[in-house]
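1. what follows is a predicted structure for the sequence shown.
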Amino acid sequence: MTVALAESFAPAVRHDHDGRQGQPIIDARNIEVAFKVEHGVVEAVKDISFQLYRGETIAIVGESGSGKSVTARAVMGLLSRRATVSPRSSICYDGQNILKFPERERRKLRGNRISMIFQEPMSSLNPIYTVGSQIVEAIRVHRKMGRRQAQARALELLQHVQIPDPVARLRQYPHQLSGGQRQRVMIAMALANNPDVLIADEPTTALDVTVQAQILNLIRSLQKELRMAVILITHDLTVVRKFSDYVYVMQHGEMCEHNVTERLFADPRHAYTRRLLASEPRGRPQPLPEGCGTILEASGVRVCFMLRHGTFLKPDWRELVAVADLDLSLRRHETLGLVGESGSGKTTFGQTLLRLIDAKRGEIRFDGKPIHGLSRAEMRPLRSRMQIVFQDPFSSLNPRMTIGQIIEEGLIVNSIGATRRERVERVRDALVSAGMPGDILSRFPHEFSGGQRQRIAIARAIALEPEFILLDEPTSALDLSVQAQIIDLLRKLQDERGLSYLFISHDLKVVRALCHRVIVMQNGKIVEQGPVDDVLCHPKTAYTERLVRAAFDVA
C-alpha cells in the first residue's frame, strides 16, 4: 500500500512537466545516499527525484532528519567521507551529470554557478578571519578582481542584506555578530557571484520576522533579475506557501508527495503531508500557581562593547551600548518571553543575567541573593541551578565528544550521580525526555540533523535538573511538528519540576503558545512589556505592531 501511495503521489517527473518549456536546470533522478555508522549502514536518502527550472523556487519540506539537507549536499558535492552515493543516481546541471565530474570541476561550480546558504552560520564561517575577508575570498576565488574592487563588492552585498553599520561589520569576526547577522553574512557570500542555482537550507532560521520577509523578498528580486533558480529547504510552511512555486515533501529519506504549491496546500493527498500542514504551535501556558516567589531579578543592567572603526594605523574606538539600563523580574514556574529584531540585545541581556557576560553596571539577584559581584569560582555552585540552551546547537556541542560524554560532562563537573551507571541512566532519561532515543550515547553531533542536535542540547540542560533555564531560540532549527513536541515537553518539565524559563525568540507564534509575559526589545532598550495576549493582540508601539504583522503574515 505504501509503495502504491509513493508511486501515485511522488512520481519521478513533476506533475506540471507537460506544461513546462525548456529543460530543467537541475534534473535529479534516483538519488540514494547511505552513511556508514558504527553498527552498519543508514540509508539517509532513498530514491529521490526532483526537477528545478530557471527562475523558479522549489521547496523541500519535511521533519528534522527526513533527508532534506543530505539531498542538498549531494547536489553541492559536500557529503562526508562516510557517505556513499548510489551509482544509479544522477544529478544533471544544464544537461551534464555533475556526479561524474572530477572534484576540480565540482569545485568550480560550488559558490559560483551553484551556491548554498547553510543552516548554521557559526559553523560555516571561519572564526579566525574577519567577515570582510571571507566575503572577499568568496568573490576572488571565482572572479578576476582586485582586492579593493572585491572589498567594495563585499560592502555592497552587506548593504543588500540589511546589516546595520556594514562598514564596521566588515572588520569584525563572526563571534562579534548576532546569530541573525551571521546568517545574513552567509546569504551575502552565497549571492556574491550571482549563481544560477541557490540552495537555501533554512535561510531565515536565525532571522527575526521582519528581516525574514526582507531577505526572502531580496532573494526573490535577485531571482527575477538574474533568472536564478532557488531550492528552498525549510520547515516554515508560511514561507513555503508565499515564496515557492512547487513543493516536495520528504519523510524518513523518502519522497511522500510533490505538487504545485497551490494544489498541495489546497488538497494534500498523503497522510504525512496533511499532518505536516496541520502542525503549528498551539495552546497556552498553564496559569501561575498562587504565591510564586521571584527567582531572578535585575535592575539597571547596562552592557557595553567597544567597536573598532577607522584604519589599522588610526583606529577609532566607539562604545556600543548593547543593553541600556534594563530591569527584569522572573517568577518561579513562569515563562518570560524576550523578543525583538536580530541585534536588539536579547541574547546579550540573557547571557548577562547568567553572568556569562559582565555588565558595566547594574544588579542581578538569583533566588534573592546578589550574584552581580561574584567571581567565576563563586558562580560555579550556582551553575547546575541555572542552565542555557544556545541558539546554534552545533557550535555548542563539542564535535570530538560523543553524545553521552557531552551530557555526562555537566554531571561530573557538578558532582551529580554517585556512580557512572547512575550518571548514564540520568543521561538516557534526559535524552528520552527531550524526544531522542536513549541508545545514541556513542554517536557524535555531526551524525544528527540540526533539529536533533537542538534536542540533544535541551537534554544536556535538563539532565542537571536546574531551576532556571535560558532558552535562546530553542525551536529555531526545528520543523513545525517537532516545535509542537518541544513546546509540550517544556510545559511538561515546567509543571513537573517547577522550572522558570527566559525564552528568547523571534517566533511570536511559539512565544504566544509558551510564555506568560513578554518583553519587546529594540536597540538595547525595552519598548513594551506585559502579558502575552495583551502585547500581541493590542500592541502599543508601532515597532511591536510591525513585529506582530510580520510574524503572522509574511509578505
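-> All right, it came through fine.
2. contacts, neighbours, all on C-alpha from now
-> Fine.
3. wasn't residue 550 part of a helix?
-> Yes - checked against DSSP: H, G, I helix; E, B strand; the rest coil, residue 550 lies within a helix.
4. any idea how far it lies from residue 213?
-> For residue 550, the distance to residue 213 (C-alpha to C-alpha, to the nearest Å) stands at 7 Å.
5. same question for residue 375.
-> Taken as C-alpha to C-alpha, the span from residue 375 to residue 213 is 43 Å.
6. cool, residue 75 as well?
-> In terms of C-alpha to C-alpha, residue 75 sits 27 Å off from residue 213.
7. so those two - more neighbours on which side?
-> Neighbour tally, residue 75 and residue 213, criterion other C-alpha atoms under 10 Å: the higher count belongs to residue 75, 23 against 19.
8. residues near the residue nearest to the more buried one when sequence neighbours are not counted, how many?
-> The spatially closest residue to residue 75, leaving aside those adjacent along the chain, is residue 91, at 6.8 Å (C-alpha to C-alpha, 6 or more residues apart in numbering). Neighbourhood size, residue 91 [other C-alpha under 10 Å]: 23.
9. okay, now the one to match up with it:
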Amino acid sequence: MTEQPALEISNLSVGYAGESGIIPAVEDVSLSIAPGEFVGLAGESGCGKSTIAQSILRLLRAPGVITGGTIRICGSDVLSSDDDKVRALRWRTASIVLQNSLTSLNPVKRIGWQLQEVLDRAKGSETARRTPAELLEMVDIDPARLRAFPHQLSGGQRQRVVIAMALALCPALVILDEPTTALDVIVQQEIFVTVKALQQRMGFAVLLITHDLPLLFDVADRIAVMKDGRIVENATIEDFRRNPRHPYSRVLIEATPRLNLSGPGSARPPSAAHPVLETAHLRKTYGDAPWSHASALVAVDDVSLRVAPSEIVAIVGASGSGKSTLGRMVTGLIRPTSGDILLDGRPPVPVSQRRKGQSRAAQMVFQDVYGSLNPLHTIGHHLRRAVISAPSGGRDVARRVDDLLAEVGLTPPSNYLDRRPHELSGGQRQRVGLARALAASPKLLVADEPVSMLDVSIRRDILSLIARLRDEQGVAVLYITHDVISAGYIADRIVVMHRGQIVEEGPAKAVLANPRHDYTRRLIAAVPGGIAPADAAALQPAT
C-alpha cells in the first residue's frame, strides 16, 4: 500500500480582495510531499510562497481568500474542516516556523513557560511527558536558558527555540518560512544541521520556503520553483542543478551569488591620500554604568581602522561581532566608551548635537529601510527633508530631489515622488534609502546589511549601484555584512571582526582566497553552496 503524503496540495488558488475584485496571488498550484521528504519552495518576493504556507494551516487573514483547490495534511482535508479540527491539526500534525523569531515569541513570558504552553496541548498523550528542558536540549540550547526572556537570547537561539516549539508535539509536517534570512551563515549552518539531524531521527517532512538557492542545494531533496503565483518547475535537486528546464529557473541560478572572487570590487593599491575615516583604539562597552548590576559587555574592543577616499571596505562577521556598533559610532548615532574617530579629519558630531545644515561626512544606509521610513509620508517628502537639512540647504530642492532619484535609478522621478514606502518593492525602498543618504553629499556611506532582506537578483543590482556611486561620485563605503559572498563581490578590502575585535584584514581577493585566521575560514566554509568549483582549491585552510 502506498504511504499517504504528509502534504498534498491540488489546484490551489488564492487571491486578495480589492476594490476591483479579487487579485490572484496563487494560481492552480499542486504540490505533494512524502513523509520524511525535504522539499524547497523557491522564488522571489511576491511570487506567492508565504501565501501558500499560510493557506496550508488556514492562517491566511483577510483580505486573503482561498478561491479553489484542496489541501490535505496526512489525509485530513484542511479547507473543508471546521475551525476546531484545523486547530487540532496545528502543532500536533503540522507546525510552522516563521522568519522573525522575535515576533513569534511572547516578549513578556519566559522561554520555559512558552515551551510548556505548547506541551500542554498534548495532555493525556505520550508526548505530554516531555519537558521544556528536553526540548531545549534537542535543539542544543542549555536548559539553564529556560528562565530567559526572548530578548535575552541571540537571534540564532531564538530561532532554535521556535524550532523546538514546532517539534514539541512530533508533527508529521514542519513548514519553515524563511527561518534564517536575517542570520549569519555560521548560525544558519548550525540551525540546518540541527534540523536535518532531527528530521532523520523523528521522520517528519519539511517544506522550506526560501529565495536562497544555495541553501536548498545543501539541504533539500527536491525543489519547486514559483513565479507569478504558479509552480513552473518541480524537480530533484540533482536534476535541477544539472538541467533546469524553465527559463526562470535558469535566471534564478544565474543570479545566485557564488564565492568566485569576481565583481566590481577592484584590486586597487592602498591610497596614500588623507583617509576619509580613521579610528584608533575604539572601544564600546555596555552595562558598565555604576548603577548597573549586569557585567560589562564589550561590543567593540580596540578597533583601529582606516578607509581611504573612494574605497569600499567590507566589515564582515557574525551577529554580535560588533560590526553594527562600529558603524553606529562612526556615524555619531552612539558614543564610544574610549578611543578616537576622525571623519574627514574631524571628530563626528553626535546626532543629538547636530544642527540643520551642518556638514555630515558620514551617512547611514539601514538594513530595514522600510522601518527607517515613515509610512505616512511620501518618498518626495522624505527626500525633500533630507535635502533641506543638508549643508547645501534649500537651494532648488525640487531639482535636487529629482537628481537624487535619477542617481539611484528611480526614473522618471515623477513616478515615485507621491508614492509611500509600502507602495515600493524592497529593492526600490533600498534605493530610496541610498538617495536619502546621498542628499548630504557625504564622504562616507555606512551601509549596514543593505541587501540581507532582498532577493538574490535584486541584491546584485543594489551592490552594483553602490559600486557605481563610488566610481561616479568618489564616495567611500563602509559595507557592514555577514555575507562573505557579497563582500567578495563589491569590496576592495575586507576586515573580519570576531567578538568585538579585528582578527584579519587585507585586500578582498587575498582574504577570501587565502584566509589566515581560523574564524575567517569558518565563515567561508559555512557559505551554503556558494563556492564555485574553480575556487575550491584556493579556499582550503591556510597552512
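-> Structure's in. What do you need? Small disclaimer: the values here were computed from a predicted structure and weren't measured.
10. remind me which helix or strand the residue nearest to residue 75 of the first structure belongs to.
-> When elements are defined using DSSP states H and E, residue 91 of the first structure is found to belong to strand 90-93.
11. in the second structure, what range does that strand match?
-> Correspondence between strand 90-93 of the first structure and the second structure is established over residues 70-73, with TM-score structural alignment as the criterion.
12. now that stretch on the first structure. Mean distance?
-> Between stretch 70-73 of the second structure and the corresponding residues of the first structure, superposition yields a mean separation of 1.5 Å, by mean C-alpha distance after the TM-score superposition for the first structure.
13. list the buried residues of that stretch.
-> Taking 16 or more other C-alpha atoms under 10 Å as the basis for neighbour counts, the residues of stretch 70-73 of the second structure that come out buried are 70-73.
14. hmm, which two among these are most spread apart?
-> Put simply, by C-alpha to C-alpha the two of the buried residues of stretch 70-73 of the second structure set farthest apart are 70 and 73, 10.2 Å from each other.
15. measure residue 401 of the second structure to residue 421 of the second structure for me?
-> In this view, residue 401 of the second structure and residue 421 of the second structure are 16 Å apart by C-alpha to C-alpha.
16. swap in residue 201 of the second structure?
-> Between residue 201 of the second structure and residue 421 of the second structure the computed distance is 45 Å (C-alpha to C-alpha).
17. please apply the same query to residue 39 of the second structure.
-> If you go by C-alpha to C-alpha, the gap between residue 39 of the second structure and residue 421 of the second structure works out to 34 Å.
18. show me what contacts residue 143 of the second structure?
-> In this structure, residue 143 of the second structure makes contact with 132-134, 136-137, judged by C-alpha atoms under 8 Å, 6 or more residues apart in numbering.
19. ok, now residue 320 of the second structure?
-> In this structure, residue 320 of the second structure makes contact with 299, 499-500, judged by C-alpha under 8 Å, 6+ apart.
20. now for it: what does it line up with in the first structure?
-> Taking TM-score structural alignment for the superposition, residue 320 of the second structure sits opposite residue 343 in the first structure.
21. which parts of the stretch 451-555 of the first structure are helices?
-> Along the stretch 451-555 of the first structure, counting by DSSP state H, counting those that start in this stretch, helices occupy 480-497, 508-514, 532-537, 542-552.
22. rewinding a little: between residue 39 and residue 421 of the second structure, tell me which one has more neighbours.
-> Per other C-alpha under 10 Å, whichever of residue 39 of the second structure and residue 421 has more neighbours is residue 39, with 27 against 24.
23. ok, that one to residue 218 of the second structure distance?
-> Relative to residue 218 of the second structure, and taking C-alpha to C-alpha, residue 39 of the second structure is found at 12 Å.
24. ok, now residue 262 of the second structure?
-> Where residue 218 of the second structure is concerned, residue 262 of the second structure sits at a distance of 23 Å (C-alpha to C-alpha).
25. possible to save the contacts of residue 320 of the second structure as CSV with neighbour count and distance to residue 117 of the second structure?
-> Formatted as CSV, the contacts of residue 320 of the second structure follow (neighbours: other C-alpha atoms under 10 Å; distance: C-alpha to C-alpha, whole Å):
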residue, neighbour count, distance to residue 117 of the second structure
299, 20, 35
499, 17, 35
500, 23, 37
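26. thinking again about what came up before, output the contacting helices and strands for the strand holding residue 91 of the first structure.
-> For strand 90-93 of the first structure, the elements it packs on are strand 26-37, judged by 3 or more C-alpha pairs under 8 Å, 6 or more residues apart in numbering; DSSP states H and E.
27. rerun at 10 Å
-> Here strand 90-93 of the first structure is seen to pack against strand 26-37, strand 40-52, helix 68-76, strand 96-97 when contacts are counted using 3 or more C-alpha pairs under 10 Å, 6 or more residues apart in numbering; DSSP states H and E.
28. need the winner for burial among these.
-> helix 68-76 (a mean of 22; mean count of other C-alpha atoms under 10 Å).
29. so how far is whatever helix or strand comes next after that helix from its chain's centroid?
-> Per DSSP H and E, the first helix or strand lying C-terminal to helix 68-76 of the first structure is strand 83-85. Distance, stretch centre to chain centre, for strand 83-85 of the first structure: 26 Å (C-alpha atoms, centre = their mean, to the nearest Å).
30. again with stretch 156-169 of the second structure
-> For stretch 156-169 of the second structure - counting by C-alpha atoms, centre = their mean - the centre lies 19 Å from the chain centre.
31. ditto for stretch 494-510 of the first structure
-> The chain centroid and the centroid of stretch 494-510 of the first structure are separated by 17 Å, computed with C-alpha atoms, centre = their mean.
32. what span of the second structure lines up against that stretch?
-> Taking TM-score structural alignment, stretch 494-510 of the first structure hits residues 470-486 over in the second structure.
33. and that stretch, which residues are buried?
-> Within stretch 470-486 of the second structure, the residues that qualify as buried are 470, 474-486, counting by 16+ other C-alpha under 10 Å.
34. what does stretch 353-373 of the first structure give?
-> 353-355, 358-359, 362-366, 371-372.
35. in strands, which of those fall?
-> In this view, these that belong to strands under DSSP state E are 362-366.
36. same list (those residues) but as a markdown table, adding distance to residue 64 of the first structure.
-> Converted to a markdown table, those look like this (distance: C-alpha to C-alpha, whole Å):
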| residue | distance to residue 64 of the first structure |
| --- | --- |
| 362 | 41 |
| 363 | 41 |
| 364 | 38 |
| 365 | 38 |
| 366 | 36 |
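37. can you name the two of the residues you listed that sit furthest apart?
-> Greatest spatial distance in those: 362 and 366, 13.7 Å, computed using C-alpha to C-alpha.
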